[in-house]
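**Student:** Mind folding the following:
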Amino acid sequence: MPTTPFTRATASLHGLALGDAFGSQFFVPANRHALSGRLLPPDPWQWTDDTEMACSIYRVLADHGAVDQDRLAASFADRHDFDRGYGPATNRMLRLVREGGDWRALSSELFDGRGSWGNGAAMRVAPLGAWLADDLAEVVRQATLSAQVTHTHSEAVAGAVAVAVAAATAVREPGLSPGRFLDRVREHVPESMVREGITEARHLLTIGDPVLAAQALGNGRQVSAHDTVPFTLWVTARERHDFEAAMWTTATAGGDIDTTCAIVGGIIASSATVDFLPPEWRSRCEPLPDWAGVPPLAS
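**Tutor:** Here you go, the predicted model:
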């Protein structure tokens, strides 16, 4: 792999933010007509909590080379912007961490002690997979650590592992067929509904309609990992060499569009050149926050 962990993670984060910002526009009623006609929504496109949390992962990796859970939890809490669209449980947890609460206890106590199985750990993790792509075992280990800071349920962890491994696989083996791509990801995902969904996604690769695929796999409407990740991997397997096609395909299925587009964008940008992200789209997207220290993409 000729690229460095830093450049790969940087590209992945830019792709994630662009997908997130693009997808978030379709929650604006006036923009929904643009989806059927594949018309770009008016700018500026603002990113959401998906990107804000991904920036924390990127910053911790850049500073420490691995996931330090205490520092990651502190960054999530310190950078938490209530207006970025966080879920209520995460809003409350991050506020309590800022006030001195123990993130380990708060995370594990969510949802009557079951922990969250939401898609939040998966939506932010693609840059980690890109950064650690040289070692898939480490990708799995570090993705698990990154998830546990807010999502302790095994399904949420499996979702994060699947997305991180997908990003690493996009870097390591860009020429894989769609079926082999999903096979490679599935090999590293623990037994779970997420893993079962990836198996189903492979069976559905011959279906060209994302709405039909999402009916079987989910589109994030339930905001759970197993309702989100399999569909995003179905799109990624089919469209990972065409960013624009991947975004429109993902958005067409509806659901949690900012998150599904963020996941797909982060994965497929991991091994991309700068030209892979369309310049017109990039010009519409809100810049990444200064605190993240992310180099801008060249024009």
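**Student:** CA only for contacts and neighbour counts going forward, please
**Tutor:** OK.
**Student:** Residue 215: how many residues sit nearby?
**Tutor:** Residue 215 has 11 neighbouring residues, counting by other CA atoms under 10 Å.
**Student:** Please report how far it lies from residue 230.
**Tutor:** Remark: distance between residue 215 and residue 230 (CA to CA, to the nearest Å) = 12 Å.
**Student:** what's the answer for residue 107, then?
**Tutor:** 24 Å.
**Student:** you'd agree residue 196 is in a strand?
**Tutor:** No - with DSSP: H, G, I helix; E, B strand; the rest coil as the criterion, residue 196 is helix rather than part of a strand.
**Student:** tell me, how many neighbours does it end up with?
**Tutor:** For residue 196, using other CA under 10 Å, the count is 16.
**Student:** Residue 107 and residue 230: which has the busier surroundings?
**Tutor:** Between residue 107 and residue 230, residue 230 has the larger neighbour count (other CA under 10 Å), namely 32 against 23.
**Student:** is it true that that one touches residue 202?
**Tutor:** No - assessed by CA atoms under 8 Å, residue 230 is found out of contact with residue 202, at 9.2 Å.
**Student:** Any figure for the gap between residue 70 and residue 56?
**Tutor:** Residue 70 is 12 Å from residue 56, by CA to CA.
**Student:** okay, the two: which has more neighbours?
**Tutor:** Taking other CA under 10 Å, residue 70 and residue 56 do not tie; residue 56 has more neighbours (23 against 13).
**Student:** name the element the nearest residue to that one once chain neighbours are set aside belongs to?
**Tutor:** With sequence-adjacent residues excluded and distances taken as CA to CA, 6 or more residues apart in numbering, residue 56 is closest to residue 75, at 5.9 Å. When elements are assigned from DSSP states H and E, residue 75 belongs to helix 69-78.
**Student:** So which bits of that helix are buried?
**Tutor:** Within helix 69-78, the residues that qualify as buried are 69, 72, 73, 74, 75, 76, 77, counting by 16 or more other CA atoms under 10 Å.
**Student:** need the contact list for the closest residue to residue 254 other than its chain neighbours.
**Tutor:** Spatial nearest neighbour of residue 254, chain neighbours left out: residue 219 (6.6 Å); criterion: CA to CA, 6+ apart. By CA atoms under 8 Å, 6 or more residues apart in numbering, the contact list for residue 219 reads 227, 228, 231, 253, 254, 255, 256, 257, 260.
**Student:** tally of neighbours for the fifth one?
**Tutor:** Neighbour count for residue 254, taken as other CA under 10 Å: 21.
**Student:** Pretty sure residue 107 sits against residue 149.
**Tutor:** Yes - if you go by CA under 8 Å, residue 107 and residue 149 touch, sitting 6.6 Å apart.
**Student:** Show me what the one helix or strand residue 180 maps to is packed against.
**Tutor:** Using DSSP H and E, residue 180 falls within helix 178-186. Under the contact definition 3 or more CA pairs under 8 Å, 6 or more residues apart in numbering; DSSP states H and E, helix 178-186 sits against helix 154-172, helix 193-203, helix 229-239.
**Student:** one more, for comparison:
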Amino acid sequence: MQVFEKLRGNKFTDLVGPAKEQFNGQGSLGNGAAMRISPVSLFCYNDYERLVDMAKRQAMLTHTHREGVNGAILQAITIGKTICLDPTQELDSKKFIDDLIEDMNEIEQEDEEFLQLTDAQIKPFKAKLTLMRKMIKKSLNNPNKLDVVEVIMNLGNSLRAVHSVPAAIFCFLLAQNPIPGINTDNPFRRTIQYAMTLGGDTDTIASMAGAIAGAYYGDQSINPNMLKHCECSEEFAKFGDELFDTVHKEQ
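**Tutor:** Below is the predicted model of the structure:
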């Protein structure tokens, strides 16, 4: 809220200044920008370069730390990919993750100030995605071998973007198949329920996982009993349709 108060105070003449002042000038590394990114993914789903640029600019209104920005970009890219996939075809989870690793390897560029750090520190999202690839492979071989504690230890469940965006992606990918202890045949609902089992910043992780799953499965996968608990769901569905129509009118 402090950021928005300062934006109003400067009459929006400096859009990123207030966010840069956060946390002693380091900027926020939280997941708020990633959580709200889905409209950008819909608006730019057919233009990757525009998607990355707009995701970055949207994030920097409130989050200027590289983790906060890159987390929003990763979430935007992930949703952008799932929008374009056919849910009736089996999802190749390994290729999906490999593509994200390639994207983040390019986005998380090395800067001079990071030269003394390890690759995992320089490119933390790439490192998390690499861990995720191993965990998905393990779950496919034996679903009972992968427990929630291991997921939290490797991917995280906190409000830091690097400890929550990868976790949300993992929830979506894991829920492609039945998960022990979660009794539903609906993969969208399975995604949300599994995200809730991680604890921590549950609402944000479940929101991001749900955005990815929703983009993939479509609104027909969302149970009406779930939908009625979503505030202004009909209004947001209308906004989504109008945003999609706007994209195609530009072409």
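**Student:** What count of nearby residues applies to the closest residue to residue 6 of structure 1 other than its chain neighbours?
**Tutor:** The shortest distance from residue 6 of structure 1 to any non-neighbouring residue, by CA to CA, 6+ apart, is to residue 131 (6.2 Å). Residue 131 of structure 1: 28 surrounding residues under other CA under 10 Å.
**Student:** Also the one 10 residues further on?
**Tutor:** When neighbours are defined as other CA under 10 Å, residue 141 of structure 1 has 12 of them.
**Student:** just checking, what residue in structure 2 corresponds to residue 168 of structure 1?
**Tutor:** Aligned counterpart of residue 168 of structure 1 in structure 2: residue 80 (TM-score structural alignment).
**Student:** List the residues that contact its match.
**Tutor:** Per CA under 8 Å, 6+ apart, neighbours of residue 80 of structure 2: 41, 42, 44, 45, 46.
**Student:** which one of those residues is nearest residue 247 of structure 2?
**Tutor:** Nearest to residue 247 of structure 2, judged by CA to CA, of the contacts of residue 80 of structure 2 is residue 44 at 7.7 Å.
**Student:** Now which residue in structure 1 aligns to that closest one?
**Tutor:** Using TM-score structural alignment, residue 44 of structure 2 pairs with residue 132 in structure 1.
**Student:** With residue 29 of structure 2 instead?
**Tutor:** Counting by TM-score structural alignment, the partner of residue 29 of structure 2 is residue 117.
**Student:** ok, now residue 244 of structure 2?
**Tutor:** By TM-score structural alignment, residue 244 of structure 2 lines up with nothing in structure 1.
**Student:** Might you report the residue contacts of residue 244 of structure 2?
**Tutor:** 42, 43.
**Student:** which element is it on?
**Tutor:** Residue 244 of structure 2 belongs to helix 233-250, assigned by DSSP H and E.
**Student:** in that helix, what's buried?
**Tutor:** Across helix 233-250 of structure 2, burial judged by 16+ other CA under 10 Å covers 240, 243, 244.
**Student:** next one: stretch 129-149 of structure 1
**Tutor:** Neighbour counts over stretch 129-149 of structure 1 (16+ other CA under 10 Å) mark 129-134, 136, 139-140, 142-149 as buried.
**Student:** re earlier: run a quick check on the residue nearest to residue 6 of structure 1 versus residue 57, I expect a contact.
**Tutor:** No - at 10.5 Å, residue 131 of structure 1 does not count as touching residue 57 under the criterion of CA under 8 Å.
**Student:** just to revisit the earlier point, so where is the helix holding residue 180 of structure 1 in structure 2?
**Tutor:** Going by TM-score structural alignment: helix 178-186 of structure 1 matches residues 93-101.
**Student:** same question, stretch 7-27 of structure 1
**Tutor:** Stretch 7-27 of structure 1 maps onto no residues of structure 2, going by TM-score structural alignment.
**Student:** For that stretch, which residues meet the burial criterion?
**Tutor:** For stretch 7-27 of structure 1, burial by neighbour count (16+ other CA under 10 Å) applies to 7-26.
**Student:** And the contacts of stretch 164-180 of structure 2?
**Tutor:** 31, 34, 71, 74-75, 78, 91, 93, 125, 128-129, 132, 136, 139, 143-144, 151, 155-158, 185, 187-188, 190-192, 194-195, 201, 205-206, 208-210, 212-213.
**Student:** contacts for the host helix or strand of residue 33 of structure 2?
**Tutor:** Residue 33 of structure 2 is located in helix 32-35, with elements delineated by DSSP H and E. By CA under 8 Å, 6+ apart, the residues outside helix 32-35 of structure 2 that reach it are 58-59, 62-63, 68-69, 71-76, 161, 165, 204, 207-208.
**Student:** Tell me which residues of it come out buried.
**Tutor:** Result for helix 32-35 of structure 2 [16+ other CA under 10 Å]: buried residues 32, 33, 34, 35.
**Student:** And the helix or strand following it against structure 1, how far off on average?
**Tutor:** Later in the chain than helix 32-35 of structure 2, the nearest helix or strand by DSSP H and E is helix 38-43. Superposing on structure 1 and averaging over aligned pairs (mean CA distance after the TM-score superposition for structure 1), helix 38-43 of structure 2 comes out at 2.2 Å.
**Student:** tell me the centre residue of structure 2?
**Tutor:** For structure 2, residue 75 is the residue whose C-alpha lies nearest the centre (CA atoms, centre = their mean; 2.9 Å).
**Student:** Spatially nearest residue to it, not counting backbone neighbours?
**Tutor:** Closest to residue 75 of structure 2 by CA to CA, 6+ apart is residue 34, at 5.9 Å.
**Student:** could I get the buried residues of helix 233-250 of structure 2 as CSV with distance to residue 106 of structure 2?
**Tutor:** Putting the buried residues of helix 233-250 of structure 2 into CSV (distance: CA to CA, whole Å) gives the following:
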residue, distance to residue 106 of structure 2
240, 30
243, 29
244, 28
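**Student:** and which of the residues you listed is nearest residue 231 of structure 2?
**Tutor:** residue 240 (14.8 Å).
**Student:** Tell me who's in contact with the closest one.
**Tutor:** Residues counted as contacts of residue 240 of structure 2 (CA under 8 Å, 6+ apart) are 39, 42.
**Student:** how much space between the residue nearest to residue 6 of structure 1 and residue 139 of structure 1?
**Tutor:** According to CA to CA, residue 131 of structure 1 and residue 139 of structure 1 sit 9 Å apart.
**Student:** Likewise for residue 128 of structure 1?
**Tutor:** Per CA to CA, residue 128 of structure 1 is found 7 Å from residue 139 of structure 1.
**Student:** Likewise for residue 209 of structure 1?
**Tutor:** Taking CA to CA, one finds residue 209 of structure 1 at 31 Å from residue 139 of structure 1.
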